[in-house]
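[1] Dropping the sequence and predicted coords here.
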Amino acid sequence: MHNAQPWRFRYARESGVFRLYADFERTLPHSDPGNRALHLGCGAALFNLRVALASAGLHPDVTLLPDPSDPALLATVQTGPPGARDAGLARLHPAVRERHTSRYPFAETDIPEDLCAALAEAADTEGAVLAFPGSWHLRWIEELAEEAEARNLTDDGSKEDLARWTRTGAAEADTASDGVPEYAFGPRKHGGRAPMRDYSGGEAPGGLGSVPFESNPHLALLSTPGDLPRDWLTAGQAMERVLLLATLEGLATSFSTQALEWPDLRWPLRNPVTGTGHVQMILRLGYGPQGTTTPRRPVRDILVIEA
């Protein structure tokens, strides 16, 4: 959430093991009090590491939550010998740099059914479920997202999180290494049903204006059977696999997390007919601009290499 980048890696040269740690100094205490979203973000970073290793011809052997006494240690990754390359992971490597969150309107063009099926299969490969809600369920999700957005704009805690992780003004936005800079806010929504977050906090950022968004957004729910840290890390990896494949296939992507930030709104996101699974993320997919590059922390701040 909010490009907080709450992860740290340590690599031991001698053993060839990466360790992924949560950075609990980069939390969102009001919007993510249980650190669920933090784990999703770290899971996505973990998946990108797996992709990078596969692209280099190495086999990543992942163990989630290897030390129950250390909740900050989220995963270890043992790098296998060259020759055990995972072609499915490796082909996603170009999309790691190409994928950016797009907060712009998408076309009203339908996504082909075979592509939706491929994205669902990508989530299933990682142990999660990606579902594309039907018309009545979709409208219900949109209503929950609108309710959550309205709450966030008047909730002091949500506004504090937003203020901490948004970078306004050219000087701050151009030098930031994290957070959402003003140039990546995207235009304000004027009409349409796309569940967009107002990163300006209700104050129109200079020059961005407002534009109509899609009337029939393509939303997908990413769910897991359980709702514990291991499930959140699983969901983060599945989310990133879906996002990278979508990018390779020419789709633009963004997130809708507002309803997930309120417990009384998150639970009703599930399909009331099946009533199974815990929704971990709402993805917005479509054909449109790929989005703007956002800042990244320097490698020295997130990676320590041990002898």
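    Here it is on my side, so go on.
[2] C-alpha only now, for contacts and for neighbours.
    Will do.
[3] and Leu28, how far is that from Thr276?
    When distance is defined by C-alpha to C-alpha, to the nearest Å, Leu28 is 27 Å away from Thr276.
[4] So these two - more neighbours on which side?
    For the pair Leu28 and Thr276, the greater number of neighbours falls to Leu28 (23 against 13), based on other C-alpha atoms under 10 Å.
[5] The more buried one contacts Asp161, correct?
    Yes: using C-alpha atoms under 8 Å, Leu28 is in contact with Asp161, at 5.8 Å.
[6] residue boundaries of the strands in the stretch 1-150 of the chain?
    Under the criterion DSSP state E, counting those that start in this stretch, strands of the stretch 1-150 of the chain are mapped to 7-12, 17-22, 60-64, 73-79, 129-131.
[7] let's bring in a second one:
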Amino acid sequence: MGTQQLDTKIVAEMVAEAVLAPSMHNAQPWRFRHVASESALLVLADLDRAMPRSDPGNRALHIGCGAALFNLRVAAVHAGCAPVVRLLPDPAEPLVLASVQLGEAHPPGTDEDGLARLYPAIRERHTSRYPFEERDIPQDVRAALHRAADHEGAELLFPGPWHAETVRELVHDAESRDALNPEGMEDLYCWTRLGPEAETAVDGVPEYAFGPRLRDGKAPLRDFAGRRPVADRGTTAFERNPHLALLSTPGDAPAEWLRAGQALERVLLEATSAGLATSLTSHALESPDLRLLARDPVAGRGHVQMVLRIGYGPQGPATPRRPVRDVLDLV
């Protein structure tokens, strides 16, 4: 398989798709480096966007970068490349999380991983913090989401009623801890955008993406407003029987977190392609003791990396992204 000499416009277009991935509080903790002589794109961690209180081990940072890496793979296939990925390729450069060799697709149009069909969903996918319908997800759709996670080396488990209730209680416990320890809210306040700042933001979660406050129902949602007033936000009832899914990996080290991020984005794009809306919560996973309890003691295996809420409902609004010029280096 040969490599391609890609012009900077195509590289920039790939990165523009990559940065549409979700990340904790939309901090976008990534950078990209195009090494033209090697026809490679590197994904790097941006530690200036780490969250020392909510994510002291940078687990969520790696998951976000893994999601961006998956989008990059999809965009590369769309551009006619056959991406070859190496995770953590150089121990001497720990900030380099992945290298993507941009090989020529051979024969043209080959897409062994089934990535090309997911390309339209990259721009359609948005986190939805709105109520979903009380409507079941068909079994064939659940199976497709399960296969998507499995393809990336992760497991997607749809918990039964008692386990789903446990997960919801863990989210509530996490919220209660935040209320008792205001310092735990520092990262959230740092990465939320209120008032005029929301209209000009290039990162973080703007107030127009908070969604309404939960008046009734059991949807596990983080309230990004906290105790701060948000004009015209309102309250409403959410679904009483939300469909939750737990994404897990066998191990719990940086390479596994990157795989979790790729699996997460693959699941989200599959769900979007199937007409589903999604939201994420890692709130209960930010405390080691609560995270351990999130795993199903009977059916669960490995380490829970993310809790997904999936259902039929409105897609959320697009949240801001940093310009490509601010995240892409050309060497």
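    Yes, it's here. Here the structure is a predicted model, which means the values were calculated and not measured.
[8] How close are the two chains, by TM-score?
    With the length set by TM-score structural alignment, normalised by the length of structure 1, the two chains reach a TM-score of 0.97; 305 aligned residues with a C-alpha RMSD of 1.1 Å.
[9] ok so, going back, CSV for the strands of the stretch 1-150 of structure 1, including mean neighbour count?
    As requested, the strands of the stretch 1-150 of structure 1 are exported to CSV (neighbours: other C-alpha atoms under 10 Å):
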stretch, mean neighbour count
strand 7-12, 19
strand 17-22, 22
strand 60-64, 17
strand 73-79, 21
strand 129-131, 23
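[10] Can you add distance to Asp264 of structure 1 and give the ones you listed back as JSON lines?
    What follows is those, written out as JSON lines (distance: least, C-alpha to C-alpha, whole Å):
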{"stretch": "strand 7-12", "distance to Asp264 of structure 1": "28"}
{"stretch": "strand 17-22", "distance to Asp264 of structure 1": "27"}
{"stretch": "strand 60-64", "distance to Asp264 of structure 1": "29"}
{"stretch": "strand 73-79", "distance to Asp264 of structure 1": "28"}
{"stretch": "strand 129-131", "distance to Asp264 of structure 1": "21"}
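[11] quick one: which of those strands is nearest Glu142 of structure 1?
    Of all those, strand 129-131 sits nearest to Glu142 of structure 1, with 15.1 Å by C-alpha to C-alpha.
[12] Which part of structure 2 matches that closest one?
    The aligned range for strand 129-131 of structure 1 in structure 2 is 155-157, by TM-score structural alignment.
[13] average distance between that stretch and structure 1?
    The superposed stretch 155-157 of structure 2 is, by mean C-alpha distance after the TM-score superposition for structure 1, a mean 0.3 Å from where its aligned residues fall in structure 1.
[14] how close does the residue nearest in space to the middle of structure 1 get to Gly236 of structure 1?
    Using C-alpha atoms, centre = their mean, the residue of structure 1 that lies closest to the mean C-alpha position is Gly41, 6.0 Å off. For Gly41 of structure 1, the distance to Gly236 of structure 1 equals 6 Å [C-alpha to C-alpha].
[15] for the stretch 151-300 of structure 1, what spans make up the helices?
    Counting by DSSP state H, counting those that start in this stretch, one finds helices in the stretch 151-300 of structure 1 at the ranges 156-165, 170-175, 229-248, 263-266, 299-302.
[16] Out of the ones you listed, flag the one nearest His2 of structure 1.
    Here helix 156-165 is closest among the helices of the stretch 151-300 of structure 1 (C-alpha to C-alpha), at 5.9 Å.
[17] That closest one: how far from the chain's middle?
    Distance of helix 156-165 of structure 1 from the chain centroid (C-alpha atoms, centre = their mean, to the nearest Å) equals 19 Å.
[18] Can you give me every residue that contacts Ser272 of structure 2?
    No Ser there; residue 272 of structure 2 is Thr. Listed by C-alpha atoms under 8 Å, 6 or more residues apart in numbering, the contact set of Thr272 of structure 2 reads Ala121, Glu124, Arg125, Thr278.
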